[in-house]
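Here's my sequence, what's the structure:
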Amino acid sequence: MSGAPASRLVAATRAGLPGWCDRFLDQPGAGEFFASRAWYDTLLAHALPEGAEPVLALCGPEEAAVLPLMRQAGRLSALVSPYTLDWRPLPAPHAEAAALRQAGQSLGRLLRWQAPLRLNTLDPDAPGVAPLLEGLAAARLRPLRFVHTGNWHEVLPPGTGWEAWLAARPSVLRSTITRKLARAGRETDFELVAAPGASLEAGIKDYERVRAASWKPDEPFPDFDGALMRVAAGLGLLRLGVLRARADGAPLAAQYWIVDRGGRRATVLKLAHVQADRAASPGTVLSAQMIRRLIEEDGVSELDFGRGDDAYKQAWVAVRRQRIGVVLADPLHPAGAMALLRQALGRLRRRLASPVAKA
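Below you'll find the model as predicted:
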């Protein structure tokens, strides 16, 4: 990579990220799964939007960071999909803030005179985000922040077991779990799959069967979940749970989790239950059984309910953090100027609509 310009855009393919990206990527089990090759290669192969071309922004004279992007209809945006829970720049190992600010400034110069670059599902506290945005702003690009989605999670106090976790839940959920688990013990069977093989393939089919009978809309990329489960199982990170009716073995609920950060965090990727059986609360039963297993056997210390502010999540985990989006706009580009104008008009409307303004 020697002799490379300060920043440049490098094409990638649906076959996966180039090998040189490995030094920027996390190990999927020990680090951040959603910043790993396992995640990105699965996304590229199974959930890249139609017409999108993957692009990597290699930033700075010292190659201090890579930004996984995609180009659609001539515009650049973060390389994300409907399944993305967390997108972030990928700093080089040991890259310091000064180098990342310089990298952002270099990238900003590269992106001048171009249509706005949209980043979303961004953790504002992720390593490298703040200095990169500072550098981009110094290069004339205006980072326009917007609220994107919430992320509900909870870090468990040291030594927390199942009973302590359950005791800390709201009384309504605690009572429901206690009652429904007692009934489920008589009428259902719980199966957990964590390794590749015939059981995993059967579990994936059960998940798809439950998903099809649930309240959820059709999947935009129907092959993605199965592909990700196979990859995660091969790495020892998958926890796929299926709840079955004891009478006939029919699946009533299914969900899968990824365990990363050295076994400390468990993140639920997808969950569903058969809508016709909702009176028995199979989804609640399965979530409780999965969490008990994750706490007691895997020893996780953080539960993460992923992307979105669904009302049920705050009963299961207690803390919300904000995922943001950023539009990087060049005020000298027509589309950038329009983005800045829209932001200014939005602020004006909110100010005029506020009680203080009306008073």
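
From here on, just use CA atoms for contacts and neighbour counts.
OK.

host element of residue 257?
strand 251-260 (DSSP states H and E).

and that strand, what does it pack onto?
helix 198-212, strand 238-245, strand 265-273, helix 282-293 (3 or more C-alpha pairs under 8 Å, 6 or more residues apart in numbering; DSSP states H and E).

same thing but at 6 Å, please
Contact analysis of strand 251-260 by 3 or more C-alpha pairs under 6 Å, 6 or more residues apart in numbering; DSSP states H and E lists strand 238-245, strand 265-273 as its packing neighbours.

Let me know which of these is the nearest to residue 117.
strand 265-273 (27.0 Å; C-alpha to C-alpha).

how about the residue nearest the centre of the chain, what does it touch?
Centroid-nearest residue in the chain, with C-alpha atoms, centre = their mean: residue 85, separated by 1.1 Å. Neighbouring residues of residue 85 by C-alpha atoms under 6 Å, 6 or more residues apart in numbering: 306-307.

ok, which stretches of this structure are helices?
Ranges of helices within the chain are 37-46, 97-110, 129-138, 162-167, 171-187, 198-212, 224-234, 282-293, 313-316, 334-353, 355-358, based on DSSP state H.

One more sequence to fold, the one below, so I can look at both together:
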Amino acid sequence: MNTNNSIALVIGLCSHGIAMCRALKQEGVDVHAFEAKNYLPGAATNTANIHYVKNINENSLIDDLLQFRQAIDRSTAIVLFPTNDNNVRILAENVDRITPDFLLSWSENAEDILNLLLKSNIERRCLEMSIRYPKSKVLKKTDDTLEAINQFEFPVLIKPVKPQSGFKALRCDTPEALQENIDKYQKDLPILLQDWISGTDKDLFFGALYLDHGKVISSFCGNKLESHPPAMGQTTVAISAHNPEVIAITKQFFEGLKLSGPVSLELKQDEKGRLWVIEPTIGRTDFWVGLCTAANVNLLYTEYVYTLGLDPQPSKPIRPAIWFDSEKDSLALFRHLDKLLALEGTRYTASFSYLTREDLKPSMVATKALLARVPSYLHKKTFSDKPATKDPDDIQFIQYTGYQQLPDDCKKFLVDQSKIAVFSYDSWYENFCRTVASSKGSVCFLCLYKKNQVAAILPMWYKKESMGGKRVNLISGLTNYYTPIFSMSWDETLITESLAGQCFLKHVMENGTWDLINLSPMPEETVVNWQKIATQLNKASFHYYVTKNMFEDEIKDFSSYMKARPSRLKNTIKRKTKKLTSLGDWHIDIITNLEDLPQALTSYHQVYNQSWKKSEPYPDFIDGLAQLGAEQNWLRLGILYIENRAVAVQFWLVERNTAYIYKLAYAREYKDYSPGTILTHRLMEHVITRDGVTKVDFLTGGEAFKLDWMTSFRNLHGIQIVNKQRPMGFLFYLRNLAGHFRKSLWTPPLMQSKSMYNLRLSDPGKRE
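All right, here's what the predicted structure looks like:
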């Protein structure tokens, strides 16, 4: 293909711009670039002829372009490639001035480009195309916040309507945090306020297309693995992905606009597997374009060819690729070595923001700048381990030793502000402290008061543990294997989650001797929040996977719920019920009251001891929880009897509109009769029909049989915070570093697919 009479002009040499230059250069294109900052690593590239201008993000760019045109032979076509939204906006606003002298893939669509650059217009487009988009409101002035607070549930997300503003996106957990951020970023108004879609970086996908008058010429799907800031910021690690639904929604979003040029759409998958539009990128390729190129989808060259009206080349097969923004995260490569070494069975081609063999100087400049910062960074991380923040003057801290010291207002607070229902109520902790924690260590309820009101409570457990033959001063959440999920309780009208956590950790770190703080199990995004808090306090932290939490919500009625179950489950229930009947008389009791509880608990423990499980280490805890459940009308203790012998038991708790499946067991000799399946079926009918629950939660464990009953899940994680100023703490710091490095080398990462039938079911210890 002859392109001697044409050149490409890339506007900007950030890491995105240099990836664009390289993608064009590798196809033999004569590449030129505008840049204002000669110290950027990209300014050292050998893939472009660089022309320095005053500013690439202001209207003076147009004058510089026209002056550049005069220096180039009129017979040479110049194709423009903007790198950021400001470039796109300036070109679109001045399209009439530049089109006589330059080629722009989307010059005929400038009005649509300007429209979709404004985030305030995305919701309307999604409504037109029947695509999910978070509930949104545009705040035009600071006073608009008061009205908006009553229209949204928290947390919420805010981001500026106009591109390239003072911030990218911020999560606000409380009305106070929202108002504070709106006041702080007044100059960036109007600001878009949105519902927060739960999930982490790994739930973010993007579909990229090249369009020619609305026709899809090429497409690519990617999946974020990491971003900065987490779940809200710029991509730092991404991989190629196969997700037809992402591509389909991307095509649907741009359908009918007759656009030309590169476009992309970022989507987020919620815990039910539904995809929500986050935002489009239009008029340019996105920051991760190097990933597309590494995967054999060269969007830049496609744009170059179609803009010039040349004959396109055949597309190449897409290959697995991974992209690292080494500018923002220089250690990400080591966390994902498994993909480069093909330890998952698939070898990914790596691409970096700066490093390539053909163009080494940019990475050398970037590395030199990074190394210059290393000494101060290491000194800060290794020796400057003192909390860097100060508690607000209006916050008072009180520590209560043991449950018995806890005053009534704190007990009531644990119920009113519980984030995880039954499992952080005061009665849960009373039973736990009395039957489990009393024999080991000391319990503390850390309480924050603001304006003489309880603002937050964090139950903690101080213990000395033997780990690796060494005595360790361990501080953990008030949990053990009986705890399906752990959470701090806080009043969002008085304090943010971040500030409360920061105050608690700072107090723990400054008062007493400790080697290790461990909080687990918690949703992954909660662990990310705690990691941020630890970072703010200059403490090293490490997160780890614990288990899965499977659930089914939005249940309308028992009939429709069972209709949606797999046919194999319905057939099993039918066959095993018939087989069970052949043994003799059998029946199921569902115990909910105190009167029948003693005999029911006797049956529970008998079956539990006859099952594949170990005997209850703290039977008094189970008895206490059952009694509490009966007193509060939470208990649904199901027992299946054959000829008056208990052969299967299940311990459920129903609170508000949710049923929690807490414990289950059956006698091993009856395994072939599937008594657990029969009992689950009956309890499901009971809680949906009689109790009116709309959600059933299997709590912890990723066992295969749960896939028949549940269609949604989330991962539960933990976090360890280490005290490097103590020998054992420093040892754990080194062990965690080595462990994470070893895991990245030899262990495939946790599968993050929301498809319930693709789960990696690796949690030990439980069966149907």
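
Residue 3 of the first structure is nearest to which of the helices and strands packed on strand 251-260 of the first structure?
Per C-alpha to C-alpha, nearest to residue 3 of the first structure of these: strand 265-273, 40.1 Å.

For the closest one, name the packing helices and strands.
Using 3+ C-alpha pairs under 6 Å, 6+ apart: strand 265-273 of the first structure touches strand 251-260, strand 302-307.

The same query, at a cut-off of 10 Å, please.
Here strand 265-273 of the first structure touches strand 142-155, helix 198-212, helix 224-234, strand 238-245, strand 251-260, helix 282-293, strand 302-307, going by 3 or more C-alpha pairs under 10 Å, 6 or more residues apart in numbering; DSSP states H and E.

In the second structure, what stretch matches the shortest one?
Just to be clear, that refers to strand 302-307 of the first structure. Counting by TM-score structural alignment, strand 302-307 of the first structure pairs with residues 695-700 of the second structure.

now do the first one
Residue correspondence for strand 142-155 of the first structure in the second structure, counting by TM-score structural alignment: residues 540-553.

burial measure for the residue mapped onto residue 651 of the second structure from the first structure, as a count.
In the first structure, the residue matched to residue 651 of the second structure (TM-score structural alignment) is residue 256. By other C-alpha atoms under 10 Å, 25 other residues sit near residue 256 of the first structure.

likewise residue 688 of the second structure?
With other C-alpha under 10 Å as criterion, residue 688 of the second structure counts 22.

ok, now residue 70 of the second structure?
Taking other C-alpha under 10 Å as the definition, residue 70 of the second structure ends up with a neighbour count of 10.

Quick one: map residue 72 of the first structure onto the second structure.
With TM-score structural alignment as the criterion, residue 72 of the first structure pairs with residue 463.

what angle sits between the helix ranked longest in the second structure and helix 727-746?
As assigned by DSSP H, the longest helix anywhere in the second structure is helix 361-382. Per axes from the mean of the first three to the mean of the last three C-alpha atoms, to 10 degrees, the angle that helix 361-382 of the second structure makes with helix 727-746 is 150 degrees.

what's the matching range in the first structure for helix 361-382 of the second structure?
Taking TM-score structural alignment, helix 361-382 of the second structure hits no residues over in the first structure.

Name the residues of that helix that are buried.
Neighbour-count burial for helix 361-382 of the second structure, counted by 16 or more other C-alpha atoms under 10 Å, picks out 361-363, 365-367, 381.

next one: stretch 150-160 of the first structure
150-156, 160.

Ok, stretch 44-59 of the first structure next?
So for stretch 44-59 of the first structure, counting by 16+ other C-alpha under 10 Å, buried means 44, 46-49, 52-59.

ok, so what distance separates residue 16 of the first structure from residue 56 of the first structure?
Plainly put, residue 16 of the first structure is 12 Å away from residue 56 of the first structure if you go by C-alpha to C-alpha, to the nearest Å.

Also residue 143 of the first structure?
Taken as C-alpha to C-alpha, the span from residue 143 of the first structure to residue 56 of the first structure is 19 Å.

Same question for residue 3 of the first structure.
Taking C-alpha to C-alpha, one finds residue 3 of the first structure at 18 Å from residue 56 of the first structure.

Which residue in the first structure aligns with residue 306 of the second structure?
Checking with TM-score structural alignment, residue 306 of the second structure has no match.

Am I right that residue 306 of the second structure is in a helix?
Yes - applying DSSP: H, G, I helix; E, B strand; the rest coil, one finds residue 306 of the second structure inside a helix.

tally of neighbours for it?
Neighbours of residue 306 of the second structure (other C-alpha under 10 Å): 18.

one step back: out of the helices and strands packed on strand 265-273 of the first structure, deepest packed?
strand 251-260 (a mean of 26; mean count of other C-alpha atoms under 10 Å).

so that strand versus helix 224-234, what angle?
Using the same axes, to 10 degrees: strand 251-260 of the first structure against helix 224-234 is 50 degrees.

give the contact list for the closest residue to residue 221 of the second structure other than its chain neighbours.
Leaving out its chain neighbours, the residue that sits closest to residue 221 of the second structure by C-alpha to C-alpha, 6 or more residues apart in numbering is residue 207, at 4.6 Å. Neighbouring residues of residue 207 of the second structure by C-alpha atoms under 10 Å, 6 or more residues apart in numbering: 219-223, 241, 243-251, 263-267, 280.
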